[in-house]
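Trainee: heads up, no residue letters with this:
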């Protein structure tokens, strides 16, 4: 039996020749939230350099608004106006595609003016109006599987995008709820979702999150990130999603599970070797 998942029939094609689902390792990474221009540029430049040296395709990610924070008092980010300005600068000066998430249908057209990929947060994966609005922009759409959803439920989400005229769709696994404040990852779900013919990404940092575990914020176990990342690559995913910050302990959100920028290279070096082995078979 060959340990190879079904070939992708609907690849993602972005400007600059970047293709997701064509066999090349793709990293989607950046800070959880846009905290400022200087920090985003630092992360984007650092990750671009590492990825170029390692031969990895790179997409910068960051959120202009964290609309699903645990507490009303939690910081949310810079907002859509300033957020798009910063993402536009990252895109222009670093020369990398950018991804950001949208939480309401009206945000999609605005975000699509700059972002190459619109992301549907896991909590909102079943919100039809949001999914359709994102798909109708014509931009690539990355839908995160809800923590409450089965892998096969995502087939209907793909259908919403395709019915809206957009086949540039990818799915991201970020774990499933396992009791309270805990997530687990069922690796068989990666195989199931990829069997639909669309690229599948593994979110290695949110998969180790402890949602709401700190009361007013989420906890997490960043030390497990490399292990789950390698496991997903051994299964055969098309790319890795990871949140990376210059100083995770000072991040305004997901401080417990983001990877420090200085630590990302050795993690990726190991991951690449796993990915190469998987793709031999």
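Mentor: Structure's in. What do you need? Being a predicted model, the structure only gives us computed values, none of them experimental.
Trainee: contacts and neighbour counts: CA atoms only from here.
Mentor: Fine.
Trainee: buried residues, stretch 84-100. List them.
Mentor: By 16 or more other CA atoms under 10 Å, the buried positions in stretch 84-100 come out as 84, 86, 87, 88, 90, 91, 94, 96, 97, 98, 99, 100.
Trainee: which strands and helices lie in contact with the helix or strand containing residue 48?
Mentor: Per DSSP states H and E: residue 48 is located in helix 37-54. If contacts are counted by 3 or more CA pairs under 8 Å, 6 or more residues apart in numbering; DSSP states H and E, helix 37-54 sits against strand 26-30, strand 57-61, helix 80-94.
Trainee: how about residues contacting the first one?
Mentor: Strand 26-30 is touched from outside by 20, 40, 43-44, 47, 56-62, 238-245, with contacts defined as CA atoms under 8 Å, 6 or more residues apart in numbering.
Trainee: dump the buried residues of stretch 84-100 to a markdown table, plus distance to residue 119.
Mentor: Listed next are these as a markdown table, based on distance: CA to CA, whole Å:
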| residue | distance to residue 119 |
| --- | --- |
| 84 | 14 |
| 86 | 17 |
| 87 | 14 |
| 88 | 17 |
| 90 | 18 |
| 91 | 17 |
| 94 | 21 |
| 96 | 17 |
| 97 | 13 |
| 98 | 11 |
| 99 | 7 |
| 100 | 6 |
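Trainee: quick one: closest of the helices and strands packed on helix 37-54 to residue 172.
Mentor: strand 26-30 (10.9 Å; CA to CA).
Trainee: report the angle between the axes of that closest one and strand 57-61?
Mentor: 30 degrees (axes from the mean of the first three to the mean of the last three CA atoms, to 10 degrees).
Trainee: try this one side by side with the last:
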């Protein structure tokens, strides 16, 4: 569904991401993890064409996005950033309606069919009862679900989420991730998300891509990726890995920061 080939990204004279490749299957949930500053969010921005890349290719459904118009890309892919901002007087329904813009001509208004999609998206995310509320009046978890509804109304094939649980308490983090997983399974939506919490990445991902210093360190199933050695080398912390039954993902227990022993 989504193929990233040899992506290179630079800011000024500094290489942020080097020769990055990723192949994501249709209907798969892939989490990108890694230390702060490793290039996780930068990769999503390049994939969504928010920022340019020096070289490399990004293809969705075998179509290179550089050859597509912005409208065509928006019909296939949607990205939600860490912090999304809306006008202070915008309602939830109005926000979700913006998800229909890629499917309209510039002079067309939303019609009855568009509102069917908008209301479907609100129902999917449990936000129908909030449709007349102002976005600014919502809690963090409610607002995140409103933005997810807007993304659903866009009817993309691929959903990119940059740290979707940022600023949320534990209960709302789990609520948002459960919603993302349900939408993935029921709608066959391909999801690529940047996460910081290793246990969230383990529990809600089909595969995990570990980034270190702008390079792909390892990519595979959570049970294969999350080892004490890998977490020590990437994050510099000691952990215990609780291997669950074969059908479940491992649980990571962080113990302490790792310090290499000096010789002599």
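Mentor: Ah, there it is. What you see is a predicted model, and the numbers here were worked out from it, not measured in a lab.
Trainee: now the TM-score, please.
Mentor: For these two chains in superposition, a TM-score of 0.39 is obtained (TM-score structural alignment, normalised by the length of the second structure); 175 aligned residues with a CA RMSD of 6.1 Å.
Trainee: biggest separation within the buried residues of stretch 84-100 of the first structure, which pair?
Mentor: 94 and 100, at 16.2 Å, using CA to CA across these.
Trainee: can you report how many residues lie near residue 161 of the second structure?
Mentor: 22 (other CA atoms under 10 Å).
Trainee: in which helix or strand does it reside?
Mentor: Applying DSSP H and E, one finds residue 161 of the second structure within strand 158-162.
Trainee: so which elements touch whatever helix or strand comes next after that strand?
Mentor: Remark: after strand 158-162 of the second structure, the chain's next helix or strand is helix 170-187, criterion DSSP H and E. Where contact means 3+ CA pairs under 8 Å, 6+ apart, helix 170-187 of the second structure is packed against helix 140-153, helix 198-204.
Trainee: winner for burial among those?
Mentor: helix 140-153 (a mean of 24; mean count of other CA atoms under 10 Å).
Trainee: which elements pack onto that one?
Mentor: strand 77-80, helix 92-97, helix 112-124, helix 170-187.
Trainee: hang on, isn't residue 21 of the second structure packed against residue 2?
Mentor: No - the criterion here is CA atoms under 8 Å, and residue 21 of the second structure misses it with residue 2 at 10.5 Å.
Trainee: so for the two, which sits in the more crowded spot?
Mentor: Per other CA under 10 Å, whichever of residue 21 of the second structure and residue 2 has more neighbours is residue 2, with 23 against 16.
Trainee: which residue is the nearest non-sequential neighbour of residue 240 of the second structure?
Mentor: In this structure, residue 240 of the second structure finds its nearest non-sequential neighbour in residue 253, 5.1 Å apart by CA to CA, 6 or more residues apart in numbering.
Trainee: name the element that neighbour belongs to?
Mentor: strand 251-257.
Trainee: and that strand, which residues are buried?
Mentor: Buried residues in strand 251-257 of the second structure (16+ other CA under 10 Å): 251, 252.
Trainee: which other helices and strands contact it?
Mentor: In terms of contacts (3+ CA pairs under 8 Å, 6+ apart), strand 251-257 of the second structure is packed against helix 198-204, strand 237-242.
Trainee: on that earlier part again, looking at the helices and strands packed on helix 170-187 of the second structure, which is nearest to residue 232 of the second structure?
Mentor: Of all those, helix 198-204 sits nearest to residue 232 of the second structure, with 12.8 Å by CA to CA.
Trainee: which strands and helices sit next to the closest one?
Mentor: If you count contacts as 3+ CA pairs under 8 Å, 6+ apart, helix 198-204 of the second structure packs onto strand 29-33, helix 170-187, helix 222-225, strand 251-257.
Trainee: mind redoing it with 6 Å?
Mentor: With contacts taken as 3 or more CA pairs under 6 Å, 6 or more residues apart in numbering; DSSP states H and E, helix 198-204 of the second structure sits against no other helix or strand.
Trainee: distance check, the residue lying closest to residue 220 of the first structure once chain neighbours are set aside against residue 244 of the first structure.
Mentor: Nearest non-adjacent residue to residue 220 of the first structure, counting by CA to CA, 6+ apart: residue 209, 4.1 Å away. Separation of residue 209 of the first structure from residue 244 of the first structure (CA to CA, to the nearest Å) stands at 14 Å.
Trainee: again with residue 142 of the first structure
Mentor: Residue 142 of the first structure is 18 Å from residue 244 of the first structure, where distance means CA to CA.
Trainee: count of residues packed around the closest residue to residue 194 of the first structure other than its chain neighbours?
Mentor: Closest residue in space to residue 194 of the first structure, ignoring its immediate chain neighbours: residue 200 at 5.8 Å, by CA to CA, 6+ apart. Other residues near residue 200 of the first structure come to 29 when the count uses other CA under 10 Å.
Trainee: same check, this time on residue 237 of the second structure
Mentor: Neighbour count of residue 237 of the second structure, defined by other CA under 10 Å: 17.
Trainee: isn't it up against residue 253?
Mentor: No - contact between residue 237 of the second structure and residue 253 fails when scored by CA atoms under 6 Å: they sit 10.3 Å apart.
Trainee: need the helices for the first structure, in chain order.
Mentor: Using DSSP state H, the helices of the first structure run over 37-54, 80-94, 107-112, 128-136, 154-163, 188-194, 225-235, 264-278.
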